[in-house]
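whatever this is, show me its structure:
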Amino acid sequence: MKNVFDVLQERGFIAQTTHEEEIKKLLGEKKVTFYIGFDPTADSLHVGHFLQLMVMAHMQQHGHRPIALIGGGTAMVGDPTGKNDMRKMMTKEIIEHNSNCFKTQISKFIDFSDDKAIMVDNSDWLLDLNYVEFLRDVGVHFSVNRMLTAECFKSRMERGLTFLEFNYMLMQSYDFLVLNQKYDCQMQLGGDDQWSNILGGLELVRKRESKSVYGMTFTLLTTSEGKKMGKTEGGAIWLDPQKTSPYEFYQYWRNVSDSDVERCLALLTFLPMEEVKRLGALKDAQINEAKAVLAFEVTKIVHGEEEALKAKEAAEAIFGGKGKSDNIPSFEISSAELEAGIKIVDLLVMAGLTPSKSEARRAVQQGGVSLNENKVNSIDYVVGKDDLVDDQMMLQRGKKNFIRIKINS
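A predicted model of the protein is given here:
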């Protein structure tokens, strides 16, 4: 079997490694236990996390053992990485709820049966720590001068870095030590923005345990222009179908720019690289074939083949004049609501086509809203029974966002 390091490198995952040759040799010769951490800052994983899950899946397919670490303890502090301001503090109850959501979602992508993978929560060891003992055992190994050179802290120094956040690196580093002691975990993996935190953990384990451990980071999910992927006007692209429907999820990938298709196919699907390169080389109108494959494959991994087929058929029904029209996303309103009349701005928000009324007003004013293929020209337009066509309406925002309005009698 091909070394997983070569697979990850060929597909464009690897950003930085602490000891490249040693890591490659280790992954090629033995079953390695590694971990990736997920801080439960929301009640669903998003597409940025999905890239990390794909790494885990590739590693597991090549015989290595993942530890999915839920950061129930570290979330109490909050990672300062990539933030201009301090993260909003969450209650224990919210963190516990979010942690349970993460655990359920991660189990869809990774096989936890027969000790093939482990899921742990760092609240189990972080919340009951003796502070003085922690300072003596862990804090003594960290140089403040050196910590301040880390990117995650440097970017916050001007605005003000709290002592609370300053402890985050120590806590994450302690996670690596605990996982090494309990499960012989030899590697920490994560997004490239976690490089400083990973180095902290690696050095702590080497100093405390005199063992060889390693770190590897992966490219962040960005466009060819360097912008973060996974955001729309409506917010983040979530893996929870209740927060981002399979159709919306499918459409997001169907609409990525031409220059991002090959990279997304390599990172976010299991298609062989020969096929990835073939699809990525398509030009002009043919690139739409590659985008349709990308959308279907990613949706299939996240939501299952049945939902991917429904999303594909809905897109084809709307945009290609083929496919099952009953798979088009729909939203129900009562006949009483319609009788009373609903402002177009309110309907756009109710149907989920815009996140707010101000966004809805802007969309109408810019000529981006249509009802039954007729452009809506006024933000004061009131939708009523006269707008029904065969007891339904088609509401559209922009070129790609459709929803069918049905009447719930």
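
okay, CA-based contacts and neighbour counts for the rest of this
Noted.

all strands of the stretch 301-409 of the chain, in order?
Assigned strands in the stretch 301-409 of the chain, in chain order: 330-334, 342-343, 369-371, 374-375, 382-383, 392-397, 401-408 (criterion: DSSP state E, counting those that start in this stretch).

let's see this one next to it:
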Amino acid sequence: MGERLGAPPTVRPAKRYDEGEWVVSGDIVDELEWRGLVAQATDMDALRERLAAGPITVYAGFDPTAPSLHHGHLVQLVLLRHLQRAGHHVIALVGGATGLIGDPRPTTERALNTRETVKEWTERLGRQISSFLDFGGENPARMANNLDWTADLTAIDFLRDIGKHYRLGTMLAKDIVARRLASDEGISFTEFSYQILQGMDFLELNRRYGCELQTGGSDQWGNLLSGVELVRKADQKRVFAMTTPLITKSDGTKFGKTSGGAVWLDPSMMSPYAFYQFWFNTADQDVIGWLKTFTFRSRDEIAELEKAMVDSPFARAAQRALAHDVTALVHGEEATNQAILAAQALFGRGDIAELDESTLLAAVAELPHASVRVPTPLVDALVAVGIVKGKNEARRALSEGGIYINNVKVEGGPDAVLDSAQFLHGKVALVRRGKKSLAALHRDDSPAT
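Model (predicted):
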């Protein structure tokens, strides 16, 4: 899961990575605030002063409650990357222990996953995180797993060494706890104890590696404060917590909801093509803010894109930049280029035959579709996929030259036949009528009945 944590690094002047060179940084807090990455902090003035004094060690936690990270985790990874580029030392903590418990939900108790499942998901999240941060070079990121310091902890030691620093009244006053207590289901002692486990993570990272700052989403504020208070009470040290805002859309709808659910970062759960399209479809009212939050483009670059929105709104230059940068960050340049080519090819502006199989299948996944055997009269295939209303309309469209297979005009007229050579990767053929009516034909190789 990456490099193991070692001794705290020697403090040196804070730096920023700029065009291939490490240079002395300005106020990183100003940059983060401009990018919409700061919601609240325990003491912003003191934190700003500490960040300006020299490198600080900071961590964010990622619980394996699903087999993939999603867009909410991406905000924390982008924040850690900004801090690392500014010369600070970052730790990504994967919750092999806290994932066995689960952060309390607002309304209902979580179903506990098996130890085997949590272990597998912990490893998967670790692999995902490793691609976002620099684990080499002169300022390497580190990976941690809180199961390392909880697996052998006895209940007696937990209660004596950690539990004694917590007051029940304070724990009950946490917003999420209060809401659950007011619900019909209530809250179990298991989930009630989650805030103690997360607080213990901060204490351990501070003791072992000098970690002074924890970041998280604004919905994690209570859990972050648990760690700050535990470090203060147990070791009489001052540490900091800082949250990022929950990302919302300007129209009031929830960010990150798609036809398939959350915006997952794992390509097996959300294809790079679908991921690219999610960001490309960002509303004009949201795109500049999301460029600041989710990309590393400079202020001047974003200002130029904002001007382009006014001068040439239909070009969607800002959306293209956002979709490219975030998809490349998550999936790499090659997958991003395939996603762009797929979008172009669907509407005849590229060679769809050049797409790899996974991108092609992802690109046609949301289109009307039908399965057909080959060879088959194209008239029958057009009716089956619903791109025409009946055989007469199909014959007329073919006679007029208005049907395209894989962006190639069908020349055979009403007698044209769909054969196996027209199925890309042996699986799917793209059907287009005119400029915008699209559908997908899938080859049916099942045994005839």
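
which one of the strands of the stretch 301-409 of the first structure lies nearest to S212 of the first structure?
Smallest distance to S212 of the first structure across these (Cα to Cα): 51.4 Å, for strand 401-408.

what about that closest one, how far off from the second structure?
Compared with the second structure after fitting, strand 401-408 of the first structure has a mean deviation of 6.7 Å; criterion: mean Cα distance after the TM-score superposition for the first structure.

what angle separates that strand from strand 392-397?
Using axes from the mean of the first three to the mean of the last three Cα atoms, to 10 degrees, the inter-axis angle of strand 401-408 of the first structure relative to strand 392-397 is 150 degrees.

what is the neighbour count of whatever residue of the second structure lines up with E29 of the first structure?
Counting by TM-score structural alignment, E29 of the first structure lines up with A53 in the second structure. By other Cα atoms under 10 Å, the residues close to A53 of the second structure number 13.

strands of the stretch 151-300 of the first structure, start to end?
Remark: strands assigned in the stretch 151-300 of the first structure by DSSP E, counting those that start in this stretch are 187-191, 214-218, 231-232, 235-236.

residue range for the last one in the second structure?
Applying TM-score structural alignment, one finds that strand 235-236 of the first structure aligns to the residue range 261-262 of the second structure.

repeat that for the second one.
Per TM-score structural alignment, the counterpart of strand 214-218 of the first structure in the second structure is residues 240-244.

mean distance, the matching stretch to its aligned residues in the first structure?
Relative to the matching residues in the first structure, stretch 240-244 of the second structure has an average distance of 0.4 Å after the fit, by mean Cα distance after the TM-score superposition for the first structure.

quick one, helices of the stretch 251-400 of the first structure?
With DSSP state H, counting those that start in this stretch, the ranges of helices along the stretch 251-400 of the first structure come out as 261-268, 273-280, 287-303, 305-319, 335-340, 344-350, 357-365.

residues contacting the match of strand 235-236 of the first structure, please?
Contacts to stretch 261-262 of the second structure, defined as Cα atoms under 8 Å, 6 or more residues apart in numbering, come from residues H70, H71, G256.

repeat that for 7 Å
Here stretch 261-262 of the second structure makes contact (Cα atoms under 7 Å, 6 or more residues apart in numbering) with H70, G256.

just how off-centre is it within its chain?
The chain centroid and the centroid of stretch 261-262 of the second structure are separated by 11 Å under Cα atoms, centre = their mean, to the nearest Å.

kindly report the same for stretch 182-195 of the first structure.
Put simply, stretch 182-195 of the first structure sits 18 Å off its chain's centre (Cα atoms, centre = their mean).

so where is that stretch in the second structure?
Mapped onto the second structure using TM-score structural alignment, stretch 182-195 of the first structure covers residues 208-221.

one more: stretch 257-273 of the first structure?
Aligning stretch 257-273 of the first structure against the second structure (TM-score structural alignment) gives residues 283-299.

can you give me the buried ones in that stretch?
By 16 or more other Cα atoms under 10 Å, the buried positions in stretch 283-299 of the second structure come out as V287, I288, G289, W290, L291, K292, T293, F294, T295, F296.

what lines up with E133 of the first structure in the second structure?
Match for E133 of the first structure (TM-score structural alignment): D157.

check which helix or strand that match maps to.
helix 155-157 (DSSP states H and E).

average offset between that helix and the first structure?
On superposition with the first structure, the mean distance recorded for helix 155-157 of the second structure (mean Cα distance after the TM-score superposition for the first structure) is 1.5 Å.

immediately after that helix, which helix or strand?
helix 168-173.

so what touches that next one?
Contacts of helix 168-173 of the second structure (Cα under 7 Å, 6+ apart): A178.

how about it, aligned to which bit of the first structure?
Using TM-score structural alignment, helix 168-173 of the second structure corresponds to residues 144-149 of the first structure.

show me how far that stretch is from its chain's centre.
Taking Cα atoms, centre = their mean, one finds the center of stretch 144-149 of the first structure at 30 Å from the center of the full chain.

got it, and stretch 335-349 of the second structure?
The chain centroid and the centroid of stretch 335-349 of the second structure are separated by 22 Å, computed with Cα atoms, centre = their mean.

next, the buried residues of it.
By 16+ other Cα under 10 Å, the buried positions in stretch 335-349 of the second structure come out as 335-343, 345-348.

tell me how many other residues surround the aligned partner of A141 of the second structure in the first structure.
Aligned by TM-score structural alignment, A141 of the second structure pairs with A117 of the first structure. A117 of the first structure has 20 neighbouring residues, counting by other Cα under 10 Å.
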